[in-house]
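**Q** need a 3D model of the following:
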Amino acid sequence: MSKIAPSASSLKAILLLILLVFSCTLANAQHIYSITGNVKDDGGNLPGATVYITGTKLITACNATGDFLFANLVPGTYGVVVQMVGYKPLAKSVTVNGQSVKVDFKLETVTNSLQQVVIHAETNWEEHYRIFQKRFLGTTSNASDCKIINPKILHFHFDKETSVLSGSAEEFLIIENQALGYRIKYLLTNFEYNEQTSILKYQGYPSFEEMQPKTDRVAQAWQRNRDKAYKGSVIHFLRAIYNGNVYTSGYEIFKVLNKPLPGEEPDPKKPIFFDRRPVLCDSLVKVVDADFKELSFKDCLFVLNYREQDASELAASGYKIDKPVGGRLPNGQISVVRLLDPSVTIDANGNYSDPGGLLFEGYMAWEQVADMLPLEYGKAE
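**A** Predicted structure coming up:
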């Protein structure tokens, strides 16, 4: 799970976003493999079940004997999700390392009692949904053009003692992003928002489908918006780290010397100090094998994307990080990256594991589901 938090300069806004994202490097390397499997229920094979690789546009359907195949995959950890009407969706994590993998699924039917729970009227549902929508989709300009088509499948619970709003859905959320031109199926496994601490956590499995633009003008707008969402994103940054082209990708990295620890009360009057000497990318990573690298550092990293500028909405979001004390810097998007584990393993696609090993603040934390792109995007760079 990637953990994302906003700026320490915000008074009360400490948001923690947890996204379940699996490594998926597409077939552009020497060694390629496949994931095969079978889907069944208590009665036997399930032809026609939908299977997809989470975070991508890769999707297929089971054949007449319930079998499926994803070919041309390189080593990595993949999230495989199965869906069929009348059954509970099921997801599994699959690691491909040096050989093809077979994984089987057994689906459970949706019971009448479960359906009754989903449609049961809930107190303050509209209020809870407004909170969910804001936190889940985000507050960027793209979020205003992003709509959840089937919100009524969501059900919420508010714990008055802990001030935590929980949300869940037994079916896929269908999200239409008119800003980026994607239709997203999102299997939400967990959502929690603490109103006292403003801490947000959610987990899920997204699948992307290209929408068809009505005009060339719309297609061009989608491409511009996608490019803007991609550059400066976590995936864009980690791909630059992996490829060793951090500066040419638009980033400068510095060590933060006095960043408060997670959970500490933010002090907006306390400036950030950083080491004026840029961090060399080679000092952050070492090669694990032909497909993976290890990212490790001791201090917080202050990351400046000098090619991209902050959006006007960022200042009011609680995520904005002001320029630190310690030297003159050009304008740009500012983020802080913290390592929560001794190290994380990254791949060429910009994914990392353990997914809970990195915490992002500032601009990289601000972009949420409304700015999410499939992992295929930007691979041609």
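**Q** going forward, measure contacts and count neighbours with C-alpha atoms only.
**A** Noted.
**Q** what's the closest non-adjacent residue to Val101?
**A** Closest residue to Val101 in three dimensions, ignoring its sequence neighbours and counting by Cα to Cα, 6 or more residues apart in numbering: Ile35, at 5.0 Å.
**Q** mind listing what that neighbour touches?
**A** 69-71, 73, 96, 100-103 (Cα atoms under 8 Å, 6 or more residues apart in numbering).
**Q** so where do the strands sit in the stretch 151-300 of the chain?
**A** Here the stretch 151-300 of the chain has its strands, by DSSP state E, counting those that start in this stretch, at 155-159, 164-168, 173-177, 182-194, 199-210, 251-255, 285-287, 292-295.
**Q** and the residue nearest to Val101, which of the three is it?
**A** Classification of Ile35 into helix, strand or coil gives strand, according to DSSP: H, G, I helix; E, B strand; the rest coil.
**Q** count the neighbours of the closest residue to Val164 other than its chain neighbours for me.
**A** Nearest residue to Val164, sequence neighbours excluded (Cα to Cα, 6+ apart): Asn194, at 4.3 Å. As a burial measure, Asn194 scores 19 neighbours (other Cα atoms under 10 Å).
**Q** where exactly do the strands run in the stretch 1-150 of the chain?
**A** When assigned using DSSP E, counting those that start in this stretch, the strands of the stretch 1-150 of the chain occupy the ranges 2-4, 17-19, 33-41, 44-45, 50-53, 59-61, 67-73, 76-83, 90-96, 101-102, 105-106, 146-148.
**Q** now distance to Tyr377 too, for those, in JSON lines please.
**A** Listed next are these as JSON lines, based on distance: least, Cα to Cα, whole Å:
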{"stretch": "strand 2-4", "distance to Tyr377": "19"}
{"stretch": "strand 17-19", "distance to Tyr377": "18"}
{"stretch": "strand 33-41", "distance to Tyr377": "21"}
{"stretch": "strand 44-45", "distance to Tyr377": "34"}
{"stretch": "strand 50-53", "distance to Tyr377": "15"}
{"stretch": "strand 59-61", "distance to Tyr377": "16"}
{"stretch": "strand 67-73", "distance to Tyr377": "16"}
{"stretch": "strand 76-83", "distance to Tyr377": "17"}
{"stretch": "strand 90-96", "distance to Tyr377": "21"}
{"stretch": "strand 101-102", "distance to Tyr377": "25"}
{"stretch": "strand 105-106", "distance to Tyr377": "29"}
{"stretch": "strand 146-148", "distance to Tyr377": "19"}
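**Q** I have a second one here; can you model it like the first so I can compare?
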Amino acid sequence: MYKSILFFLALLPLFCQAQLTVSGKIINAADKQPVAKASIFLSNTTVGTTSADNGNYSMVNVKPGQYTLVVSAVGYETYNYNLAANANVTALNIELKPTSIELKDVVIKPDKEWEQNYAAFKNELFGPSPAAQECKILNPEMLDLTYDKVHNRLLAKSYDYLEIENRALGYKLHYKLEDFERDYRDNSYYHQWSVLFEDLKGSKSQQRRWNKNRINAYLGSSEHYYRSVLNHQTEKEGFKTLRLIRKDNPKRPTDSLIKAKMHHFMLVQSAHKVHGKIVANDSLTYWANQSAIPKIVQYLITTPQHTDSLLHRTDVTGLYALSFKDCLYVLYTKKHNTTTMSNLPMNAPDNLTSIVTLTDPYLFFDTNGVVANLHGFVYEGDWAARRVADLLPVDYEPPVKKP
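**A** I've put the predicted structure just below:
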């Protein structure tokens, strides 16, 4: 069985060259009449079209992979469909439900709090990349922003598609923000979206710059890595896959014990006031120092792992799985580390670093290198820091180098 899996995967680079067609018809679910001028696109790609007067649509040059097909039209609910594109898809007919909610004109009044929330939102959405300075939201009035003071969270969604220009990569993004949350308590970040990429028009010099920046954004990315894993070319592409072992630190007491001890000795300290001054309490200092001890200890195994042993085929055509012990420690050796990670091992090489920790048994991804189970893992390092400013369409292919 293992040999047959490797044989199938060895054929993958040839299989991926195929370009597919997705076609069908958009109709009204209420009266079965065709819906004209509906927007149909594969999220996170450059592939999109609109339906004709008879409701028919056709999308060509679709790379094999797992996609979310998004259909939207004025007066109808947005439709999302999980599409496994492994062969030509015909007669994909979709019924749109009329919506009873009328779109209202959105007017933003000058508001200091909204401006502060908007600035924070842009920082989170675009990320720390230098490319963020060249990104602009053209219609911010489509944003619904809320700062939850009780839970210290920034929440957002968009009423309609945000129009975002990325002048660093040369794309215009039609970006529907379904859900966004930045929790400042645990430093977590989550957002759910659908997006269609459109190439910006520019001079030849601008296009050369955009192509160069796109290549740079792709190199070392998670998509680059997972594609390299499928093609058995991780080392050739500049990646090293190591194993990071993390364990609870046996020298550190539990948070509950530290909290209980500090509370106890604070009461003791308060009870021993002398002339209005609190007497120093060595025990309180001791337990405060205990809280500064790292919760985990970690060991980096510097012998590279063979990713073929981590890769598995699934029962879904075009979908693959990675499984591994402990944490996956991925180095991209052609770039220096630019992220400010405070928890790197002492023997960590100075290369672009990403850490993957599984919360599910497997990490699933398709032939484009796109992860399917977004809640099944946690990224740290470079891959965690990447945001919209570095976002490429999943059907992006770097130019092939001439021999």
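**Q** quick one: TM-score?
**A** Structural agreement between the overlaid chains, expressed as a TM-score with TM-score structural alignment, normalised by the length of the first structure, amounts to 0.80; 344 aligned residues with a Cα RMSD of 3.1 Å.
**Q** before we move on, the earlier item: from the contacts of Ile35 of the first structure, which would you call buried?
**A** The neighbour-count criterion (16 or more other Cα atoms under 10 Å) marks 69-70, 73, 96, 100 among those as buried.
**Q** need the residues you listed in a markdown table (columns: distance to Glu127 of the first structure).
**A** As requested, these are arranged in a markdown table below (distance: Cα to Cα, whole Å):
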| residue | distance to Glu127 of the first structure |
| --- | --- |
| Leu69 | 43 |
| Phe70 | 41 |
| Leu73 | 43 |
| Val96 | 43 |
| Ser100 | 47 |
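**Q** from Asp144 of the second structure, how far off is the residue opposite the residue nearest to Val164 of the first structure in the second structure once aligned?
**A** Residue correspondence, TM-score structural alignment: Asn194 of the first structure in this structure matches Asp183 in the second structure. As judged by Cα to Cα, to the nearest Å, Asp183 of the second structure and Asp144 of the second structure stand 17 Å apart.
**Q** residues near the nearest residue to Phe156 of the first structure once chain neighbours are set aside, how many?
**A** Distances taken as Cα to Cα, 6+ apart put Gly167 closest to Phe156 of the first structure, at 4.4 Å, once the chain neighbours are dropped. Look at Gly167 of the first structure: counted by other Cα under 10 Å, it has 20 neighbours.
**Q** about what we covered before: give the contact list for the match of Asn194 of the first structure.
**A** Under the criterion of Cα under 8 Å, 6+ apart, the contact list for Asp183 of the second structure reads 151-154, 189.
**Q** which residue numbers in the second structure does the helix or strand that Val336 of the first structure is a member of align to?
**A** Using DSSP states H and E, Val336 of the first structure sits in strand 333-339. Mapping strand 333-339 of the first structure onto the second structure (TM-score structural alignment) gives residues 352-358.
**Q** neighbouring contacts of the matching stretch?
**A** For stretch 352-358 of the second structure, the surrounding residues in contact (Cα under 8 Å, 6+ apart) are 220, 326-339, 376-384.
**Q** average distance between it and the first structure?
**A** Averaged over the aligned pairs, stretch 352-358 of the second structure sits 1.0 Å from the first structure after superposition, using mean Cα distance after the TM-score superposition for the first structure.
**Q** write the ChimeraX selection for whichever of the contacts of stretch 352-358 of the second structure are buried.
**A** What follows is the ChimeraX syntax for the buried subset of these, where burial is set by 16+ other Cα under 10 Å:
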select :220,327,328,329,330,331,332,333,337,339,377,380,381,382,383,384
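**Q** could I get the contacting residues of the aligned residue in the first structure for Tyr218 of the second structure?
**A** Taking TM-score structural alignment for the superposition, Tyr218 of the second structure sits opposite Tyr230 in the first structure. Tyr230 of the first structure makes contact with 236, 373, 377-378, according to Cα under 8 Å, 6+ apart.
**Q** do the same with Glu367 of the first structure
**A** For Glu367 of the first structure, the contact set (Cα under 8 Å, 6+ apart) comprises 138, 140, 229, 233.
**Q** looks like the third one contacts Gln368 (just checking).
**A** No - at 10.0 Å, Ala229 of the first structure does not count as touching Gln368 under the criterion of Cα atoms under 8 Å.
**Q** the longest helix seen in the second structure: which residues count as buried?
**A** When the second structure is parsed with DSSP state H, its longest helix is helix 255-271. Within helix 255-271 of the second structure, the residues that count as buried by 16+ other Cα under 10 Å are 258, 261-262, 265, 269.
**Q** ok, stretch 392-403 of the second structure next?
**A** Neighbour-count burial for stretch 392-403 of the second structure, counted by 16+ other Cα under 10 Å, picks out 392-396.
**Q** also stretch 302-311 of the second structure?
**A** 307, 311.
**Q** kindly report the same for stretch 64-80 of the second structure.
**A** Applying a neighbour-count criterion of 16+ other Cα under 10 Å, one finds 64-73, 76, 79-80 buried in stretch 64-80 of the second structure.
**Q** just send these back as CSV, with distance to Gln33 of the second structure too.
**A** Putting the buried residues of stretch 64-80 of the second structure into CSV (distance: Cα to Cα, whole Å) gives the following:
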residue, distance to Gln33 of the second structure
Pro64, 31
Gly65, 31
Gln66, 29
Tyr67, 27
Thr68, 24
Leu69, 21
Val70, 19
Val71, 16
Ser72, 16
Ala73, 14
Tyr76, 13
Tyr79, 17
Asn80, 20
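**Q** any idea how many residues pack against His375 of the second structure?
**A** When neighbours are counted by other Cα under 10 Å, His375 of the second structure registers 12.
**Q** what does it correspond to in the first structure?
**A** Under TM-score structural alignment, His375 of the second structure pairs with Gly356 in the first structure.
**Q** host element of that match?
**A** Of the helices and strands defined by DSSP H and E, none includes Gly356 of the first structure.
**Q** from Thr95 of the first structure, how far off is it?
**A** 17 Å.
**Q** over to Val218 of the first structure?
**A** Remark: distance between Val218 of the first structure and Thr95 of the first structure (Cα to Cα) = 38 Å.
**Q** do the same with Thr36 of the first structure
**A** Separation of Thr36 of the first structure from Thr95 of the first structure (Cα to Cα): 12 Å.
**Q** likewise for Asn245 of the first structure?
**A** According to Cα to Cα, Asn245 of the first structure stands 28 Å off from Thr95 of the first structure.
**Q** what about the two, which has more around it?
**A** For Asn245 of the first structure against Thr95, the residue with the higher neighbour count under other Cα under 10 Å is Thr95, and the figures read 17 against 14.
**Q** map Lys146 of the first structure across to the second structure for me.
**A** Wrong residue type there; residue 146 of the first structure is Cys, not Lys. Alignment of Cys146 of the first structure against the second structure is given by TM-score structural alignment, with Cys135 as its counterpart.
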